[in-house]
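1. Below: sequence and its predicted model.
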Amino acid sequence: MKIAFSPCPNDTFVFHALVHGLIPGASDWDVMYADIDITNKLAASGDGLEVMKISYAALPWVLEDYQLLPCGGALGRGCGPLVLTKDGNDDPASLAGKRVAVPSERSTAYLLFRLWAAQKVPGGIGEVIVMPFHEIMPAVRDGRIDAGLVIHEARFTYPEYGLTLMADMGSWWESDTGLPIPLGAIIAKRSLTNPEQIATWIRESVAYAWAHPEASDAYVLEHSQEMSREVAKQHIALYVNDFTADLGEDGYAAVESLLGRAAKEGLVPEFDLSLLR
């Protein structure tokens, strides 16, 4: 069976046991490692893999062919995307008409940013540029763009680039809704006959990761794009939590709130919210 997820530490930590044959009775897995923008597009293309990690923001484009699995993904509190600038600029109004880089136009980060900007940036953003997330901070530092929306371990490393935090999208979202931030979703093709079994295997892989946190160290660091061991551990601690094991009512409410609001703003297609469960 084929699965796609990112090389980021939270994903390799979560799926280590599953893809290394450590879950009794689980299928063998062929892994594709890809940036979230790639998996978002692949899932929507009709040529996606059986199981994929995509952004929650990309769900409206794929729900007819894929179902949301209730585990394995990334939701949380205090883990939202950041808007970064340089030269100490922390005034959102200064982004009016400016160039901002984002990691994907079908990402939760992008949806949160556009909903935030609608409130905070009079006149609106100028140009939005899609860029691989690891290239955004250097581009802001070098003045090639005016601001960048960053995700993942960038929240720990942006000071190394001399950048300024303008806004934390997670803090804004949580204060506005009281809900966790839905970031990455695990989806499975609706044509599969065993989605519940796949979800069980993923839960067992999460449980194994928590029970044996050092077992995946080499695998995590192999794919972590030269990230230090300490930053990788911070990354895992932030993005792998109770919502990874089970979305629960708060998790589903967060997804429904984000996508329902985005649909009303025309940022995603209208869709049947009942398809999320």
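-> Yep, it's here.
2. make it CA atoms for all contacts and neighbour counts henceforth
-> Fine.
3. For Asp208, the count of nearby residues, please.
-> Wrong residue type there; residue 208 is Tyr, not Asp. Tyr208 has 21 neighbouring residues, counting by other CA atoms under 10 Å.
4. My read is that it contacts Leu18, right?
-> No - look at Tyr208 against Leu18 with CA atoms under 8 Å: they stay out of range, at 9.1 Å.
5. what sits up against stretch 259-267?
-> For stretch 259-267, the surrounding residues in contact (CA atoms under 8 Å, 6 or more residues apart in numbering) are Ala57, Pro60, Leu111, Leu115, Val268, Pro269, Glu270, Phe271, Leu273.
6. Apply 7 Å and report the result again.
-> Ala57, Leu111, Val268, Pro269, Glu270 (CA atoms under 7 Å, 6 or more residues apart in numbering).
7. what's the burial count for the second one?
-> In this case it means Leu111. Neighbours around Leu111, by other CA under 10 Å: 24.
8. and the longest strand for this protein?
-> Longest strand in the chain, counting residues (DSSP state E): strand 181-189.
9. could you say what helices and strands it packs with?
-> Packing contacts for strand 181-189, counted by 3 or more CA pairs under 7 Å, 6 or more residues apart in numbering; DSSP states H and E, involve strand 51-55, strand 66-68, strand 74-76, helix 248-264.
10. Just put these in TSV and tack on mean neighbour count.
-> Converted to TSV, the helices and strands packed on strand 181-189 look like this (neighbours: other CA atoms under 10 Å):
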stretch	mean neighbour count
strand 51-55	26
strand 66-68	23
strand 74-76	26
helix 248-264	18
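11. dropping in the other structure now:
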Amino acid sequence: MELTLAVSPCPNDTFVFHALIHGLVPGAPRVNLTFADVDVTNTAALDGRFDLVKVSYAALPWLLDDYELLHCGGALGRGCGPLVLAREPLDDLTGRTVAVPGDRTTAYLLFRLWSAAHPPARIEVVPFHEIMPGVAAGRYDAGLVIHEARFTYQRYGLTALADLGEWWEGDTGLPIPLGAILAKKGTVDPAQATEWVRASLRQAWLDPAASHDFILANAQEMEPAVVKQHIELYVNEFTLDLGQDGLAAADALLGRAAAAGLTPPVKPFL
């Protein structure tokens, strides 16, 4: 058996999946790896080419007919939400152009919920690494950023208009559900896949040095200190097990999105 796996090259994914990818998980199949940013996998997963795939929670309403949510391996947490950045403070984004990293990302869904009262005039989907330079250069009035950008945006002379994680947590009391791991129905046993992913994560925690070179070779941000911050923030207890709070967070996000007419409704996880 060969397992087709699609994850992002971001440090949290390469940290979690290093052992599985490199054949270090006993009993797990050989892995055929595809690296793709989550805005790509959100759409690519629709054709069912991957057995395991990392996607945004915001994309689940279009994928759950063919995939099952694993209760491990993803990115949820507190203090790790997307940021809305600009060159200078703005009262609101009415009439503005905002760059976003994907139209089915959790970040963009949160942004739409947050900005509903004062929506921007124009949204542009821009590769993640181009957003901060584009805002700094004046091509966009504001940008929605994720991942390690929360540690580096000041270098571009930008200011944070909003931390959507703080907004979400303050409003719901729940962690923010960012990235999910899905298993394709009919080709992968979810219970087995969960065991493989959890075993890979546990190995990463036991021997973090083992994945160091692999992580740096694929990271967009090469500074070891930033990579370390990224992993510590996005790999946490929810990565090992969503638990009640993680599932409640997914239900809250997708329930609010459906109620606002932004996504199709889905059956609650709890």
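-> Sure, I can see it. Computed from a prediction, not measured in an experiment: that's the story for all the values here.
12. Any idea what the TM-score is?
-> Here the TM-score for the pair of chains, by TM-score structural alignment, normalised by the length of the second structure, is 0.97; 268 aligned residues with a CA RMSD of 1.1 Å.
13. Sketch out the helices for the stretch 151-270 of the second structure, chain order is fine.
-> Listed in chain order, the helices found in the stretch 151-270 of the second structure under DSSP state H, counting those that start in this stretch are 164-172, 190-206, 212-218, 224-234, 237-240, 243-259.
14. and the aligned residue in the second structure for His20 of the first structure, what is it in contact with?
-> In the second structure, the residue paired with His20 of the first structure is His22, using TM-score structural alignment. With CA under 7 Å, 6+ apart as the criterion, no residue contacts His22 of the second structure.
15. Quick check: the most centrally placed residue in the second structure vs Arg87 of the second structure, distance?
-> Residue closest to the average C-alpha location in the second structure (CA atoms, centre = their mean): Gly179, at 3.4 Å. Gly179 of the second structure sits 28 Å away from Arg87 of the second structure when distances are taken as CA to CA, to the nearest Å.
16. Give the equivalent position in the second structure for Gly266 of the first structure.
-> So, by TM-score structural alignment, Gly266 of the first structure is matched to Gly261.
17. count of neighbours near that match?
-> Using other CA under 10 Å: Gly261 of the second structure sits among 10 other residues.
18. Also Cys80 of the second structure?
-> By other CA under 10 Å, neighbour count at Cys80 of the second structure equals 23.
19. cool, and Ala121 of the second structure?
-> With other CA under 10 Å as criterion, Ala121 of the second structure counts 11.
20. Tell me the spacing between it and Asp141 of the second structure.
-> Distance of Ala121 of the second structure to Asp141 of the second structure, given as CA to CA: 11 Å.
21. anything in contact with each of those two?
-> With CA under 7 Å, 6+ apart, Ala121 of the second structure and Asp141 have common neighbours Arg96, Thr97.
22. quick revisit: tabulate the helices of the stretch 151-270 of the second structure in a markdown table, adding columns for distance to Val98 of the second structure.
-> Output for the helices of the stretch 151-270 of the second structure, formatted as a markdown table (distance: least, CA to CA, whole Å):
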| stretch | distance to Val98 of the second structure |
| --- | --- |
| helix 164-172 | 15 |
| helix 190-206 | 36 |
| helix 212-218 | 28 |
| helix 224-234 | 24 |
| helix 237-240 | 30 |
| helix 243-259 | 20 |
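23. And the ones you listed: which comes nearest Asp51 of the second structure?
-> helix 190-206 (9.6 Å; CA to CA).
24. matching residues in the first structure for that closest one?
-> Going by TM-score structural alignment: helix 190-206 of the second structure matches residues 195-211.
25. in that stretch, what's buried?
-> Across stretch 195-211 of the first structure, burial judged by 16 or more other CA atoms under 10 Å covers 195, 198-209.
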